[in-house]
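Engineer: Quick one: sequence plus predicted model below, questions after.
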Amino acid sequence: MNRDTLQFYSLYLTRFAGGFGFITLVTLLGKYINVLDPSAVTVLGVTLGAGFVIGMFTTGFTLAQTAAVVPLAWAGDRFDKRNVLLGTLLLGAVAYGLFPLVDSSLSFILARALQGVAVTGASLMSLALVGELAEAGTRANRIGKANAASFAASILGSISAGLLYDALGFSPIFSIIVALLSVATVGVWFFLDPDETTIRGFPFSDLALNRRILTIATFRTQYAVAVTLVRTWVPIYAGVAAASGGLAYGGLAVSVTVVAEKFTNMLFQPTMGRYSDEYGRAAFVFVGGGCYGLVALCVPFSPVIGTALGLPGALPILGPLSPAFLPLVGLSGLLGVADSLREPASMALFADEGTEDGGVAASFGIRDLLWRPGSVAAPLLGGYLMADVGMEWVFYVGGLFALTGVLTFLAVLVRDFGTRALAEW
């Protein structure tokens, strides 16, 4: 095995460890809501409803990510991406080690914020290094493989989270995450070469005016709302009590709904990335985003579909469920297929522009920043919709944001680059 292969594998291991930790918290979010029982609080005379507190369980994470993007991306381009990656991996180990100590909504939100900084740094640096090390003709495929490693961890993480929580509670899960991050840190230390592509100045300023980045920004800012709502609320919908609009499934059943999306995404991303390298980026972004929106609109109809098809209300191992379970798993899998079209093409586009203009970490940082407004606002919107309007409206709103995102992207693409741009980008 040559040195380049070892470098890619060390980065794939980093993506695996990060994905394992991230999905664990997503899978257990409904359980934390049940255990911590968020309620309205009054701050400086202003009453914040339970829906706001529930939203902050995710928004605390994304606000910290937003604050961390620019300084971490700048440090990666200005100094050594390898060292920044090592630092954020160690920070992640500390953050996950704190979760067993959580005993209130506030302490959970603070731990999530620290996790957000660590996840942002590890994700930015690992993707920037993959994009930098890969040749242009293999970039989307390499990114697809890196993402596949993350999704493989997501599958194992969500299954083990459900099983371990049902059997032992929270603490053992986080011990595993800390161990994985420690192994990833050792792998990066020994196998990844120091990064010598130092960029002086502030590459964000030039890349922020890049025409292709501005064009895809019209899609990404809206799509962030869609994905944040749908990815966050599928496990919540599956796990919370029926009184809150959920299906009240056990931990393992919730894990299966999450795994379905991760498995199909993992399975198809390297292939779709290779096709994107061969045929261009824009069409994959457009088709993948549109399909995601259409599938999201169908999620609330899982009970109706299950009843109409006469599907069973119980399954071996999983026990009593409802006829909605199998349709929900199937729709979650289709969400993964749709996003496998979009994600490697989108990431490769940002890597292409960053590599050409100088500042690949800044390019991925801009990609991350474009995601932040939607990912910060969406959980608060979702918490409001869940608590005051109805669970189904979380998915209706998410689906509509995906559809308006792809239509806006197409309109701007055609206006600025011509009618053939969807096929030629």
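Structural biologist: Looks like it arrived, so ask away.
Engineer: C-alpha only now, for contacts and for neighbours.
Structural biologist: Will do.
Engineer: need the contact list for residue 139.
Structural biologist: By Cα atoms under 8 Å, 6 or more residues apart in numbering, the contact set of residue 139 is 130, 131, 277, 348, 351.
Engineer: Secondary structure, distance to residue 168 and neighbour count for those - can I get that in a markdown table?
Structural biologist: Shown next, in a markdown table, are the contacts of residue 139 (DSSP: H, G, I helix; E, B strand; the rest coil; distance: Cα to Cα, whole Å; neighbours: other Cα atoms under 10 Å):
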| residue | secondary structure | distance to residue 168 | neighbour count |
| --- | --- | --- | --- |
| 130 | helix | 37 | 22 |
| 131 | helix | 40 | 26 |
| 277 | helix | 45 | 20 |
| 348 | helix | 41 | 27 |
| 351 | helix | 42 | 30 |
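Engineer: For those, work out which two are farthest apart.
Structural biologist: Using Cα to Cα, these reach their maximum pairwise distance at 130 and 277, which is 14.9 Å.
Engineer: roughly how far apart are residue 315 and residue 342?
Structural biologist: Look at residue 315 and residue 342: by Cα to Cα, to the nearest Å, they are 33 Å apart.
Engineer: Ok, residue 9 next?
Structural biologist: For residue 9, the distance to residue 342 equals 23 Å [Cα to Cα].
Engineer: Of the two, give the one with the bigger neighbour count.
Structural biologist: Using other Cα atoms under 10 Å, the more surrounded residue of residue 9 and residue 342 is residue 342, with 26 against 20.
Engineer: Distance of the more buried one relative to residue 291?
Structural biologist: Applying Cα to Cα to residue 342 and residue 291 gives a distance of 10 Å.
Engineer: same thing with residue 10?
Structural biologist: In terms of Cα to Cα, residue 10 sits 33 Å off from residue 291.
Engineer: now swap in residue 309 and tell me
Structural biologist: Distance of residue 309 to residue 291, given as Cα to Cα: 23 Å.
Engineer: So between the two, which is more surrounded?
Structural biologist: For residue 309 versus residue 291, neighbours defined as other Cα under 10 Å are more numerous around residue 291 (21 against 12).
Engineer: Surely the more buried one and residue 338 touch.
Structural biologist: Yes: using Cα atoms under 8 Å, residue 291 is in contact with residue 338, at 5.6 Å.
Engineer: putting a second one here so we can go through both:
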Amino acid sequence: MTQETRQLYALYLARFASSFGLITLLTLLPTYIDLFDPSGVVIGLFTTGLTLAQAIAVIPLAWAGDRYDKRSVLLGSLGIGVLAYGAFAVVSSSTGFILTRGLQGIAATGMGLMSLALVGELAPSGRRANIIGMANSWRFAAAILGTLSAGILYQLFGFTAVFSVLVVVVSLAFVTVWLFVEPDTTNVQGFAFTDLAVNRRILTITSFRAQYAIAVTLVRTWIPIYAGVSAMKGGLAYSTAVVSVVIVAEKFTNMLSQPYMGRLSDRFGRSLFVFIGGSLYGLVALAVPFTPAFGTALSLPSSIPLLGALSPAFVPLVVLNGFLGIADSFREPASMALFADEGTANGGVASSFGIRSIVWRPGSIIAPIIGGLLMTTVGIEWVFYAGALTAFTGVGLFVGILGYTHGRTALTKW
């Protein structure tokens, strides 16, 4: 195994650890909602506490990564992650949960941003989307294992066991990065955000990403909520273990598809795959509220071996969430490779991914508040309608700007 390969695998493990923590908390979110019984706004803050901290942290972390050593920033972020997941074991109120989610947000931002920037630097341009897709596959493998372990460990042993496992996983990633990833020597003087913020290609892709953030945050957050909360709140009232199965469907299909879709986008062009992925995501999100009707119309079983009595909506919900994973596998490696291309070409890959993260933050911050209000006023199905709408408007704006600035054939050439 070459030194470059060892570094990549260490970085894959860091992405694994970051995703493992995020998905564990997402899986347990319905449990915390039922435990603390918060208002609609506070339900939104359960996610916004994370995303607001990520928005605040991204610029200083990206600047430090380009200016100094990305490896050191990554190690520091992993250390904060160990502290955050240890703190979750003793949280006993909505306020404490929101504050600890903020600490988790800082750690997750550093882990995700620095590991991705280092992968982008190590990957050759002709295979960049493919290698990024492989890194993302590790992230989705962690999401699968994190989802299943969270549901099983919580039901058997409670919160302490769940967060003990998280502390061990993040600590292992810290040691592996420390041992195998070389110090970063691509230091950038000045503030790389200045030039990259007005980069033509980055501006084009961010026209889509800003709106798409609302769609993904709403749909990805509310599918487990829809599956797990009580029927009185508009949900299906499935157990934590069943919610885990629903979440795993999206992660599994995404994990399998990302390297292959990344390879295809390397070959046929990135923007086409962004367009296809965004459009499919909106279509599938629109169908989620109809899963009970689909299950009833198809006479699907209302009980599943090992999972027990459920409802006819279970199988359609799992299938649709799997389709969401396939849709996102078209978009994500292609989009990430576009940012990596511009960052490496202009001497600021961490800042390039920082801009990518910043553009995502406004939508990811306001979306949970919108979702919480929609859920408690007009009904949980409107969360998914809003997610579909913002996916379609994001795709429409992207295609319009792309055609105007790059010509009619831009979807197949850019």
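Structural biologist: All right, it came through fine. Here the structure is a predicted model, which means the values were calculated and not measured.
Engineer: Residue 366 of the second structure maps to what in the first structure?
Structural biologist: When the first structure is aligned by TM-score structural alignment, residue 366 of the second structure is paired with residue 377.
Engineer: is it true that that match touches residue 60?
Structural biologist: No: under the criterion of Cα under 8 Å, residue 377 of the first structure lies out of contact with residue 60, with a separation of 10.8 Å.
Engineer: isn't residue 191 of the second structure right up against residue 62?
Structural biologist: No: look at residue 191 of the second structure against residue 62 with Cα under 8 Å: they stay out of range, at 9.9 Å.
Engineer: ok, which stretches of the stretch 101-250 of the first structure are helices?
Structural biologist: Assigned by DSSP state H, counting those that start in this stretch, the stretch 101-250 of the first structure shows helices spanning 105-133, 139-168, 171-191, 204-207, 211-239.
Engineer: Same list as before, the ones you listed that is, but in TSV and with distance to residue 331 of the first structure included.
Structural biologist: Converted to TSV, the helices of the stretch 101-250 of the first structure look like this (distance: least, Cα to Cα, whole Å):
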stretch	distance to residue 331 of the first structure
helix 105-133	27
helix 139-168	16
helix 171-191	27
helix 204-207	37
helix 211-239	10
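Engineer: just so I know, which of those lies nearest residue 48 of the first structure?
Structural biologist: helix 105-133 (13.0 Å).
Engineer: Give me the more crowded residue out of residue 191 and residue 62 of the second structure.
Structural biologist: Counting neighbours by other Cα under 10 Å for residue 191 of the second structure and for residue 62 shows that residue 62 has the greater number, 30 against 15.
Engineer: three-state assignment of the residue mapped onto that one from the first structure?
Structural biologist: Counting by TM-score structural alignment, residue 62 of the second structure lines up with residue 73 in the first structure. Put simply, residue 73 of the first structure is helix when judged by DSSP: H, G, I helix; E, B strand; the rest coil.
Engineer: what's the distance between residue 73 of the first structure and residue 116 of the first structure?
Structural biologist: Separation of residue 73 of the first structure from residue 116 of the first structure (Cα to Cα) stands at 14 Å.
Engineer: same thing with residue 353 of the first structure?
Structural biologist: The gap separating residue 353 of the first structure from residue 116 of the first structure is 26 Å, by Cα to Cα.
Engineer: and these two? which has more neighbours close in?
Structural biologist: More neighbours surround residue 116 than the other of residue 353 of the first structure and residue 116, with 25 against 19 (other Cα under 10 Å).
Engineer: Quick one: map that one onto the second structure.
Structural biologist: Taking TM-score structural alignment as the criterion, the aligned counterpart of residue 116 of the first structure in the second structure is residue 105.
Engineer: Just confirm that match contacts residue 48, I think it does.
Structural biologist: No: using Cα under 8 Å, residue 105 of the second structure makes no contact with residue 48, being 9.6 Å away.
Engineer: any chance you could map the strands in the first structure?
Structural biologist: Using DSSP state E, the strands found in the first structure span residues 41-43, 46-48, 314-315, 319-320.
Engineer: Which one of those strands lies nearest to residue 110 of the first structure?
Structural biologist: Judged by Cα to Cα, the one of the strands of the first structure that comes nearest to residue 110 of the first structure is strand 41-43, at 16.2 Å.
Engineer: gap between the closest one and the chain center?
Structural biologist: Here strand 41-43 of the first structure is found 30 Å from its chain centre; the criterion is Cα atoms, centre = their mean, to the nearest Å.
Engineer: Mind telling me what residue 203 of the second structure corresponds to in the first structure?
Structural biologist: Alignment note (TM-score structural alignment): residue 203 of the second structure maps to residue 214 of the first structure.
Engineer: which residues touch that match?
Structural biologist: Contacts of residue 214 of the first structure (Cα under 8 Å, 6+ apart): residue 208.
Engineer: measure it to residue 198 of the first structure for me?
Structural biologist: For residue 214 of the first structure, the distance to residue 198 of the first structure (Cα to Cα) stands at 25 Å.
Engineer: Could you do residue 181 of the first structure as well?
Structural biologist: Note on residue 181 of the first structure: its distance to residue 198 of the first structure, by Cα to Cα, is 26 Å.
Engineer: quick one: which of those two has more around it?
Structural biologist: For residue 181 of the first structure and residue 198, the more surrounded residue by other Cα under 10 Å is residue 181, and the numbers stand at 28 against 15.
Engineer: Roughly how far does that one sit from residue 16 of the first structure?
Structural biologist: Noted for residue 181 of the first structure: a distance of 9 Å to residue 16 of the first structure, by Cα to Cα.
Engineer: Please apply the same query to residue 294 of the first structure.
Structural biologist: Look at residue 294 of the first structure and residue 16 of the first structure: by Cα to Cα, they are 29 Å apart.
Engineer: These two: which is more packed in?
Structural biologist: Using other Cα under 10 Å, the more surrounded residue of residue 294 of the first structure and residue 16 is residue 16, with 25 against 18.
Engineer: Can you report how many residues neighbour residue 239 of the first structure?
Structural biologist: 28.
Engineer: What's it aligned with over in the second structure?
Structural biologist: When the second structure is aligned by TM-score structural alignment, residue 239 of the first structure is paired with residue 228.
Engineer: now residue 310 of the first structure
Structural biologist: The equivalent of residue 310 of the first structure in the second structure is residue 299 (alignment by TM-score structural alignment).
Engineer: now do residue 322 of the first structure
Structural biologist: Mapped onto the second structure by TM-score structural alignment, residue 322 of the first structure lines up with residue 311.
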